[in-house]
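Participant: Structural data only, the sequence is not supplied:
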């Protein structure tokens, strides 16, 4: 796990020495730190090139690099911590500075020795085995055999292969994670009589574990032309060029279907695709792969390119497959299976391979319930997938993605993960290296997208602005991820259910990432000289004490835990990320001491409408590296007295009786996301809900980087927006709650915000009728209305020309959805929650309207999907998206 150790060490050096906090005298240490950083970068490049390669010497060197990086980071941060604490307490710093300098110089020398060893290994490899220096191994997966719940997928692919007459070559891809049934589905399609009769020649080749061009072309030739492999001289093996020529000859002037099973790398595709003639006979190539974005070079050659994504089975499909396997092996389905049905479905998590393996094992035992407990513990601990196949996928990842992938194991199994949170954690840990023209957040999102494209991470929900909102790792991949991290001593997941009173010191000293959540796998660790850097709380507060000195992440911390250890929090000189799961009165005293803090988040499951607001000290603005400050509806802070150019996110309460945030907008010019809660302090003696009307700030316009704005009003007085519109023109997402929007306000928003993609209005309208004219909201994709007073939504012809999703909540007085919404060419879904029955009837009427310019319209009523019969006939329907 050298990639994790090196990434962490490089981030620490860069964060603490190359970009130090202003006022911290570390100039004398920058030269040895730069020398060390340069040599570590060379070691990291070596790992990038040798990823997944065999060889005992390379493996041994990777272990030495890991141990070196972990020890250096420990020694360096301990000495730096002593130096910073001495300075903060105004104690002598000379000795601590001298020890720190010595540690950096020794580390740079040791890194140079590792580089010498590296060069000697590379030289020896070049001289002895140059052809297999960085050999990577492929993966093979046994077909599942049974196919349940894939009939729609099967029909669509067959239709794609056989529809149309004579045309250029088609390319179809079946994509999905390991064990999801790509090969099984492809075989079912391949053997279908309709497909066999449609094509003159059919061929199938599975890309072997160790890809070899000559071998693969030979397999392909034998598949389409059984008999001698080549027509060359007897005893002479055909060259790749000769085999490719024979393949082209066999396929020329014929309608053919070629299936390439398990394509994982672009090199194999580039070798094989040159064999396929394009004779305009309606031929097709079908590939199976785990990679959604292989960047196949085919735009000039193929007239049709279709990607078919395989989703996990739903509970009914999973149980049908399980019972089908049991019945194929036994005479009947034992009633004991019903007792453990729920647990079987949870463990298998919709993955066909898991279902098949569990069913086969249970079918062979007499005591089903006893055997199931054994199987359950084994699967939760080790997973169900072939480890060699997963190692192949893992080894194909570049180093920066390996680290990000392993980090997902800190989240509990089957838990949805907020993308925004995990990207910020990656940034905090130093895993994100942004390009010159991009920022950290965008680059982190690109990293996540690449893991999704490789079928290693699943999308759960999309946000209203079209980005991925939540994701998760499949339980089988999670087991692999946790196992890889734990066996190297990087990660420890402590079962808080079984060990609620466990002292964590012994565990915390054996890992970099410590996660507290309920699980059923056994804890083990082989490497035990590390100190924790990140701690995650996913369960109720365990009554434990954790060593804090070198922590950089404290995530999802319960308030009782902070109260118990508050006297130690001031020593966290390296803490960069702090998120608290509930309000904590002593927060202000803590954060003002954390000079390295980048992210502070306070969250709560319930709105704190009646709770008094906590006023934080303005010292929080003195934190030099602060990027994200999310205080929710619980905290209020005065405007900053200094310019905060790094601040990108701000979420806080504003007192409407005294607020003056013009200084905030002036001194935080680079804010991208702003959430303001207007809330009066209910404990104030002069609180008066019937005071003068409140007119909101007119200074938002000055925030030239603002993209997402939320304004929530929790006061008992009339609140209005100034006119004309004060919002910045580049605004993409606007949420208004409790405001008093006039028709003029709405018209201005619709006409003067050209980039607006998302609009959410929650009891925000002053009138009972909203009339939307042609030319308003031209770029709006998502519209949410939650208003129990709204009676009419009048839409003119061609209003909302780009609208994709319409959500209506608690619209009891609304009479109907205007039929003009049917003319929104881009409309994909309508969601209704607690709406008038007449509104539901009008939505169903719109869904039935024949619209030749679009596919079927999805309709969700109070959380349940509603389909018209004809909507089932549309091919290519994807999984439903949850739009919050």
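Facilitator: Yes, it's here. Please read all numbers here as calculations on a predicted model, not as lab measurements.
Participant: Every contact and neighbour count from this point should use C-alpha atoms.
Facilitator: Fine.
Participant: quick one: the helices in the stretch 701-850 of the chain?
Facilitator: Here the stretch 701-850 of the chain has its helices, by DSSP state H, counting those that start in this stretch, at 743-752, 837-848.
Participant: could those helices go into CSV alongside mean neighbour count?
Facilitator: Shown next, in CSV, are the helices of the stretch 701-850 of the chain (neighbours: other C-alpha atoms under 10 Å):
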stretch, mean neighbour count
helix 743-752, 18
helix 837-848, 18
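Participant: Now residue 492: closest residue in space, sequence neighbours ignored.
Facilitator: residue 514 (5.0 Å; C-alpha to C-alpha, 6 or more residues apart in numbering).
Participant: go on, residue 468?
Facilitator: Closest to residue 468 by C-alpha to C-alpha, 6+ apart is residue 462, at 4.5 Å.
Participant: my guess is the one you found contacts residue 469, does it?
Facilitator: Yes - using C-alpha atoms under 8 Å, residue 462 is in contact with residue 469, at 4.8 Å.
Participant: quick one on the thing from earlier: export the helices of the stretch 701-850 of the chain as TSV, with columns for distance to residue 582.
Facilitator: Shown next, in TSV, are the helices of the stretch 701-850 of the chain (distance: least, C-alpha to C-alpha, whole Å):
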stretch	distance to residue 582
helix 743-752	35
helix 837-848	38
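Participant: To residue 710, which of these lies closest?
Facilitator: Closest to residue 710 of those, according to C-alpha to C-alpha: helix 743-752, at 14.2 Å.
Participant: what packs against the closest one?
Facilitator: strand 769-772 (3 or more C-alpha pairs under 8 Å, 6 or more residues apart in numbering; DSSP states H and E).
Participant: who touches the strand it packs on?
Facilitator: Strand 769-772 is contacted from outside by 743, 747, 790-796, 799, using C-alpha atoms under 8 Å, 6 or more residues apart in numbering.
Participant: Relative to residue 625, which of those is nearest.
Facilitator: Taking these together and measuring to residue 625 by C-alpha to C-alpha, the closest member is residue 747, at 39.9 Å.
Participant: The structure to be compared is supplied as follows:
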């Protein structure tokens, strides 16, 4: 079993046909058969097509074909033209129709058993082209005998999850052509083996690159240019209207082939795929953002006990398995971070979306403004709201409806996960009750508040948000310690503090957080000359960044930061870094930007000390 996998138009069938017609294959296999599996798969037609070949070859039915002829399966489902010409195609098709009529009295099982007998003991090479479901293989495999005689079966499919279901080696995944191969294929189609005229090379390469390595697009455009005038003006016109040329007129075959992938999508994936048209061409799409948008649009169906995010991620994986989306970036642990969609598939999304009145794309996907957005009180009644993200927003107090029975429970935003960036957010008991499952908050306290301690903003209630994982507090315009008695929830994994002017003694509030992994301290988040961490603090902290502080002495030991991996200091004028950092075996990177020379020298000493302890090399980055 050999599986060839890739998106529509990438060349799977062409590769399989090249192998099928190779002289070595013709010489070494007694039987060669090619069958195209349509989306509306019919088991009986597949068996009849395969059986017809073996009947012709071995004279099970008397045919006029000579025994020395290489049998060619005429697949009535195939959309590809027969190179032998229309006359021979019609003749072979009529023979196949007569064969089908003669077999009409036999059941599918009888046809399959006859096929198995014809193949048994003989070396065969079968191509099953464009397979959409592993069910096809499950039904046919019992009639394809394995007698260890080096017979081969080749499967082509657009669906990666189908390919991995076969008892075969790892699938051969078709990739896009690079620039050189794209140019070579383009020239073959346009000039039929001749060299490209020098005056057309530059514009020709521009056209070839615009096809983004998709062979189908190169073939379609190449076929058009082969029949057009070879002038710079004509080719420039093609380059400027590439998408419309591929999508419209006599060249719709390209989009029709790609449209098969869309039509075969399950109903729950179609809106997710069409939504990709909202992103600009060549846009690298952050997967975390895409999932939030799908959920916000209502495309993701809830399935207990999975979260909507988990279900949306499964949707995404399905589209990737179908080669409709391409993973662009992966994290260090293999987690997908971003994806892209090929321009032609995006054009397909646009066409289908407009046809179905799914959405309308304009060129005017952005509004910029520096003012804060004041939201209406009705925002507290949007119980399905999941992510509220603005540059700057002002949230009103929750409405009170005393005439309603149990009215407060009616407006709890149980689904709200993200809330950014809220100005002068009053975390009253009433507000905290309404956002019980919030995971991410960013709050900015501007310099227009009254009072120096922010007591009316109830920051101590942060500790009551038991699901909160990421918190950012921006107070950079306060210029004084105005946080007051604030507390933090033990669920925090990521914390960013800016301009809080807290004394380093209050760092115990942060250090005691049991799950904290990322800590960013910006623009005098903490002030004072000395920071002495306490024993047992920062047990899980992996990333620490400090920018702009008057800290001069840091009395850290390896026991204070046992899990630290990344340390970044900017505009921090420490006399030296704690030598105890050398004993933190997890530490991999220290970055210093605009720090003192003595601090830089102490980092070098830390690296030497680590080497003497036998730890892995420490990466150091210094900038001024």
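Facilitator: It's in. Remember, it's a predicted structure, so these values are computed and weren't measured experimentally.
Participant: Overlay them and tell me the TM-score.
Facilitator: The TM-score (TM-score structural alignment, normalised by the length of the second structure) is 0.70; 525 aligned residues with a C-alpha RMSD of 4.6 Å.
Participant: Trace stretch 332-349 of the second structure over to the first structure and give me the residue numbers.
Facilitator: Aligned using TM-score structural alignment, stretch 332-349 of the second structure spans residues 464-481 in the first structure.
Participant: List the buried residues in that stretch.
Facilitator: 464-465, 468-481 (16 or more other C-alpha atoms under 10 Å).
Participant: mind checking the SS state of the counterpart of residue 186 of the first structure in the second structure?
Facilitator: Under the alignment (TM-score structural alignment), residue 186 of the first structure pairs with residue 16 in the second structure. For residue 16 of the second structure, the assignment made with DSSP: H, G, I helix; E, B strand; the rest coil gives helix.
Participant: Am I right that residue 16 of the second structure is in contact with residue 172?
Facilitator: No - applying C-alpha under 8 Å as the test, residue 16 of the second structure and residue 172 come out as separate, 11.2 Å apart.
Participant: Just want to know which of those two has more residues nearby.
Facilitator: Taking neighbours as other C-alpha atoms under 10 Å, residue 16 of the second structure and residue 172 compare with residue 16 leading, 20 against 14.
Participant: wait, residue 541 of the second structure sits on residue 519?
Facilitator: Yes - if you go by C-alpha under 8 Å, residue 541 of the second structure and residue 519 touch, sitting 7.5 Å apart.
Participant: Could you check which of these two has the larger neighbour count?
Facilitator: Neighbour totals were compared for residue 541 of the second structure and residue 519, and residue 541 leads with 24 against 21 (other C-alpha under 10 Å).
Participant: burial measure for the nearest residue to the more buried one once chain neighbours are set aside, as a count.
Facilitator: Nearest in space to residue 541 of the second structure, with sequence neighbours left out and distances taken as C-alpha to C-alpha, 6+ apart, is residue 517 at 4.0 Å. Burial of residue 517 of the second structure is recorded as 19 neighbouring residues (other C-alpha under 10 Å).
Participant: and if you look at residue 392 of the second structure?
Facilitator: With other C-alpha under 10 Å as criterion, residue 392 of the second structure counts 19.
Participant: Could you say which helix or strand holds it?
Facilitator: strand 387-394 (DSSP states H and E).
Participant: Could you list the buried residues of that strand?
Facilitator: Those would be 387, 392-394, for strand 387-394 of the second structure by 16+ other C-alpha under 10 Å.
Participant: do stretch 239-254 of the first structure as well
Facilitator: 240, 243-244, 246-248, 250-252, 254.
Participant: repeat for stretch 241-250 of the second structure
Facilitator: Going by neighbour count (16+ other C-alpha under 10 Å), the buried part of stretch 241-250 of the second structure is 242-243, 245-247.
Participant: Against which helices or strands is the helix or strand hosting residue 26 of the second structure packed?
Facilitator: Assessed by DSSP H and E, residue 26 of the second structure sits inside helix 23-28. Packing partners of helix 23-28 of the second structure (3+ C-alpha pairs under 8 Å, 6+ apart): none among the helices and strands.
Participant: what's the following helix or strand after that helix?
Facilitator: By DSSP H and E, the next helix or strand past helix 23-28 of the second structure is strand 31-36.
Participant: The helix or strand that comes right after that next one vs the first structure, average offset?
Facilitator: Toward the C-terminus, strand 31-36 of the second structure is succeeded by helix 43-58 as the next helix or strand (DSSP H and E). Superposing on the first structure and averaging over aligned pairs (mean C-alpha distance after the TM-score superposition for the first structure), helix 43-58 of the second structure comes out at 3.4 Å.
Participant: Run the angle between helix 43-58 of the second structure and strand 31-36 for me.
Facilitator: Computed by axes from the mean of the first three to the mean of the last three C-alpha atoms, to 10 degrees, the angle separating helix 43-58 of the second structure from strand 31-36 equals 150 degrees.
Participant: list the buried ones in helix 43-58 of the second structure?
Facilitator: Buried-residue list, helix 43-58 of the second structure, by 16+ other C-alpha under 10 Å: 45-57.
Participant: now that helix, how far from the centre of its chain.
Facilitator: Centre-to-centre, helix 43-58 of the second structure and its host chain are 41 Å apart (C-alpha atoms, centre = their mean, to the nearest Å).
Participant: Mind giving me the packing neighbours of that helix?
Facilitator: Looks like helix 43-58 of the second structure contacts strand 31-36, helix 86-102, helix 108-119, helix 134-140 (3+ C-alpha pairs under 8 Å, 6+ apart).
Participant: same thing but at 7 Å, please
Facilitator: For helix 43-58 of the second structure, the packing partners by 3 or more C-alpha pairs under 7 Å, 6 or more residues apart in numbering; DSSP states H and E come out as strand 31-36, helix 108-119.
Participant: out of the ones you listed, nearest to residue 262 of the second structure?
Facilitator: Here strand 31-36 is closest among these (C-alpha to C-alpha), at 18.6 Å.
Participant: one step back: of the helices and strands packed on helix 43-58 of the second structure, give the one that comes closest to residue 145 of the second structure.
Facilitator: helix 108-119 (6.2 Å).
Participant: what comes into contact with the closest one?
Facilitator: 44, 47, 51, 54, 143-145 (C-alpha atoms under 7 Å, 6 or more residues apart in numbering).
Participant: which one of those is nearest residue 495 of the second structure?
Facilitator: Among the contacts of helix 108-119 of the second structure, and counting by C-alpha to C-alpha, the member closest to residue 495 of the second structure is residue 144, at 61.0 Å.
Participant: List the contacts of that closest one.
Facilitator: Neighbours of residue 144 of the second structure in contact, by C-alpha under 7 Å, 6+ apart: residue 116.
Participant: what separates it from residue 131 of the second structure, distance-wise?
Facilitator: Residue 144 of the second structure sits 17 Å away from residue 131 of the second structure, going by C-alpha to C-alpha, to the nearest Å.
Participant: Tell me how many other residues surround the nearest residue to residue 31 of the second structure once chain neighbours are set aside.
Facilitator: Nearest residue to residue 31 of the second structure in three dimensions, chain neighbours excluded: residue 124, at 4.6 Å (C-alpha to C-alpha, 6+ apart). By the measure other C-alpha under 10 Å, the count of residues near residue 124 of the second structure is 22.
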